[in-house]
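1. Generate coordinates for the sequence data below:
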Amino acid sequence: MEEQKEHEFNKFIYYFNYDKGELPRIEHSKQTPQYLFKYYGFGKNNIEAFANSYLYASHPFELNDILDSSRFLFFTSKTIQFEDYEKFYFQEKKVFKTEKEFIQFYKDDIKNDCSEYLSHLYNVTSNYYGVISLSGKEDNVLMWPHYTQEKGFQVKFKTDDILKSISNLLGSYDRIIGLFPMNYTAKIQPIDVFKFRRFDIPLIYSTNVKLDSWEYEKEWRILISKPKMGIPFEKLGFSDIKNHDFEPKKRYTKYSIDAIDSICLGFNFFSGSDFINKLIGEKEIEVQPRKEIDQCDLYIQFLDFIIDTFSGKVYISGVKYETDLEGSPYLIRTKERVVISKLKESKYLIVRTGEIIKFNY
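-> Predicted coordinates:
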């Protein structure tokens, strides 16, 4: 392999100097936002993550776009030498039974553009990386419907605090590679691994480029490195490979609850299909999860948690009319702070405070 310490694409520079013992990094011109946002649909796994203060560092196979962090982003412009195959494969024991078998594998693979080598390279390196996706935009009109269906919730993190708390709670062999904005592009170009002595740059590049169709997300990612987090092969289409040492808990990434600035519930969180809602005052609403629904206990668990933990920091997403310069009305999104208290058993009281934050677009 050649020795190249950086790769430039679309005004982003992917840099790594192994000799200096540095972590790989991405240089860019975007300003780090003061706050980062996580949008959650309402479900058992999301409530468990929120209540237990952890973020999930996804393997690339678990992402919702097959081009995102894809293994097909690795290619080689030249034939990889036998010595490199030998060094890479024999770091792992029992891959081949005999040297003859290995030599035949090499001959076959170079005829196929080293595809098995690149696939194995991707699998080995991705076993040590995880992706935590966040948004840098609070008033994200598409994130609410796409990720919460307007029934979930949004968590507002203080950027410096979430990074510090994750770093403080990581294990001794774990690392935060960094917080990086996505590099949105009209065309996703693969990276030539032949140019690199190590594979840190190809890996961080693959996790950072995304089609500009996704730019509305304003995504920032925290890249986490942990030993042997596992590979969920069974999540691939037409895969007959069993998962490799994969347990979701290995990808849990703890943070301090103090890193949360506030939370915002979706506009339809207290829907009539899930709650009995009773207006008892101009700004007071009594709500009770319907006992007949499957998520009744989960709603109680969630509401009890935010009452105990986020008093004064809870909002509900809303809608408001504004008037333009010509006097015509138009709609904007808002959020209003509310106070939620428990009345008895599974009944709760929501009091609107009138403290409204407007989001103009």
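2. switch to C-alpha atoms for all contacts and neighbour counts from now on
-> Fine.
3. quick one: the most centrally placed residue in the chain from Phe153, how far?
-> When the chain is reduced to its mean C-alpha position, the closest residue under CA atoms, centre = their mean turns out to be Ser133, at 2.2 Å. According to CA to CA, to the nearest Å, Ser133 and Phe153 sit 15 Å apart.
4. got the contact list for the strand or helix carrying Trp220?
-> Using DSSP states H and E, Trp220 maps to strand 219-225. Outside strand 219-225, the residues that touch it by CA atoms under 8 Å, 6 or more residues apart in numbering are 36, 57, 128-136, 174-182.
5. of these, buried ones?
-> Those of the contacts of strand 219-225 that meet the buried threshold are 36, 57, 128-136, 175-182, by 16 or more other CA atoms under 10 Å.
6. picking up where we left off before, just the ones of the contacts of strand 219-225 in strands?
-> Using DSSP state E, the members of those that fall in strands are 36, 129-135, 175-181.
7. out of the residues you listed, who's nearest Thr159?
-> Nearest to Thr159 among these: Leu36, at 5.8 Å, using CA to CA.
8. To check against the first, give me the structure of this:
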Amino acid sequence: MNEFEYKGFIYSSDDSILGDKESIKGESCEPSKLYKYYSYNNFSIDALRKQYLYASHPYQFNDSMDSTWLLLNFKNITKETYIRLLEYCLNTKTKGEVDELFFYDKRQSFEYIRLLFYITISRTRGFVSLSSNFTNNLMWGHYSKETGFVIELDMEILKDNIKILNNDIKNFSLTPIQYVDKLETIDMLREEFKSPFLPFLLATNVKQNNWAYENEWRLRIHKELMDTPKDLSFAIKNFIEIISQKEDVKIDFPFKNDRKVYYPKEAIKGILLGKNFLSQDKYCKKVRNNNGTILFFKEEEKEFIEFVNFLVDNFSDKLYHSSEYYNCDSSLERHLVSIKLEKIDYYTFKLNKIQN
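-> Reported below is the predicted structural model:
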């Protein structure tokens, strides 16, 4: 087992591409429940309807410095190690005629072997970003835009069923993100690193402190042949052409979209609706107080009405509404109230707020 301590976090890996015993231990205990924030769009509707989480490739993160290959520093790599890594990425033996490749890449600060390694290892990995905080104003504003929703997930139920519902998943882990003052590049040739898997584990789990408000936990998924973003693989097109000329090999990066992680309905403990989810003028034709609030939805907004009916039919006892609350000192904060949506007909609902 390969283990490395970094600023209070313990990173460990069994050096397997499938992450058999990969773990990250920080200061906080794993929460029993975590939250997934969604904007209202076709992708989030589909994810809730079919009960899956999308395990993103790190290249798709909204922060380009999150899990970037630029954190991997190959400046101390020797030609012998370079050859071994090249053979690992190519899954073939080289002819040994790599001097020109090595010195060409060295002049580029080993940009190409870094990208080639990053693409090779990341295509079997996917990441689901979750939060332990469901009342953070920045999260609601940035990720749900107050018109989206948040799913409350029971993590024990979810983890117990991942491999049952996803037989292509080899391994997974749930890890706390480590927030740091500055992002330091990682010397891939450190003596403590017995293989490149551990520094990759570290590189994909550190974020700058200005993201700490997210309280992120990352579900790390390992399965073979997930998609590689096309523009990422195109970034090393010239280097691949040089390799092919020298080594007579072809490299094919799969462009599959196999990053869905299914979970059981029982794992959903709550659907938290944004403050403006039900009251948008473009969806709601009329709102009237009558022992509660009557919502008349516009018949032409078929997709939204269908989704509201889906929520009521499947999660009527698990719906909550985000709103503001005055404390006894007159300060204002966000809170959630349990709500009941009573279906009058397919287009009309009675809304009652039950309790905090």
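9. Need the TM-score from the superposition.
-> Once superposed, the chains reach a TM-score of 0.87 (TM-score structural alignment, normalised by the length of structure 2), with 338 aligned residues with a CA RMSD of 2.6 Å.
10. Helices of structure 2, residue ranges please.
-> Shown for structure 2, the helices assigned by DSSP state H span residues 42-50, 79-90, 99-107, 111-122, 137-139, 155-165, 197-203, 230-234, 237-247, 302-315.
11. winner for burial among those helices?
-> Across the helices of structure 2, the average number of neighbours (mean count of other CA atoms under 10 Å) peaks for helix 197-203, which reaches a mean of 22.
12. what stretch of structure 1 does that one fall on?
-> Mapping helix 197-203 of structure 2 onto structure 1 (TM-score structural alignment) gives residues 200-206.
13. Am I right that Glu22 of structure 2 is in contact with Phe4?
-> No - using CA atoms under 8 Å, Glu22 of structure 2 makes no contact with Phe4, being 11.8 Å away.
14. what about the closest residue to Val351 of structure 1 other than its chain neighbours, distance to Leu163 of structure 1?
-> In space, and not counting its chain neighbours, Val351 of structure 1 is closest to Glu284: 4.6 Å by CA to CA, 6 or more residues apart in numbering. As judged by CA to CA, Glu284 of structure 1 and Leu163 of structure 1 stand 38 Å apart.
15. Equivalent analysis for Glu282 of structure 1, please.
-> Using CA to CA, Glu282 of structure 1 is found at 41 Å from Leu163 of structure 1.
16. And Arg175 of structure 1, by the same measure?
-> Distance, Arg175 of structure 1 to Leu163 of structure 1, by CA to CA: 11 Å.
17. And for Gln288 of structure 1?
-> For Gln288 of structure 1 relative to Leu163 of structure 1 (CA to CA), the value is 37 Å.
18. Also His244 of structure 1?
-> Applying CA to CA to His244 of structure 1 and Leu163 of structure 1 gives a distance of 29 Å.
19. Can you pull out the residues in contact with the longest strand along structure 1?
-> Of all segments of type strand in structure 1, defined using DSSP E, the longest is strand 329-344. Residues outside strand 329-344 of structure 1 that contact it (CA under 8 Å, 6+ apart): 139, 141, 264, 304, 307, 311-324, 348-361.
20. For ChimeraX, write the selection for the buried entries among these.
-> ChimeraX command restricting the contacts of strand 329-344 of structure 1 to the buried ones, with burial defined by 16+ other CA under 10 Å:
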select :139,264,304,307,313,314,315,316,317,318,348,349,350,351,352,356,358
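21. Out of the contacts of strand 329-344 of structure 1, name the ones that lie in strands.
-> If you go by DSSP E, the contacts of strand 329-344 of structure 1 have 264, 314-323, 348-359 in strands.
22. Can you give me the distance of the residue located most distally from the centre of structure 2 to Lys36 of structure 2?
-> The outermost residue of structure 2, judged against the average C-alpha position, is Asn290 (42.5 Å), by CA atoms, centre = their mean. Distance, Asn290 of structure 2 to Lys36 of structure 2, by CA to CA: 34 Å.
23. Likewise for Thr135 of structure 2?
-> In terms of CA to CA, Thr135 of structure 2 sits 12 Å off from Lys36 of structure 2.
24. Might you report the residue contacts of the residue nearest to Lys95 of structure 2 when sequence neighbours are not counted?
-> Nearest non-adjacent residue to Lys95 of structure 2, counting by CA to CA, 6+ apart: Glu247, 6.3 Å away. By CA under 8 Å, 6+ apart, the residues touching Glu247 of structure 2 are 94-95, 97.
25. and if you look at Leu211 of structure 1?
-> 184-188.
26. coming back round to it: post-alignment, the match of helix 197-203 of structure 2 versus structure 2, mean distance?
-> Mean deviation of stretch 200-206 of structure 1 relative to structure 2 after superposition (mean CA distance after the TM-score superposition for structure 1): 1.4 Å.
27. where does that stretch sit relative to the chain's centre, distance-wise?
-> Computed by CA atoms, centre = their mean, to the nearest Å, the chain-centroid distance of stretch 200-206 of structure 1 equals 17 Å.
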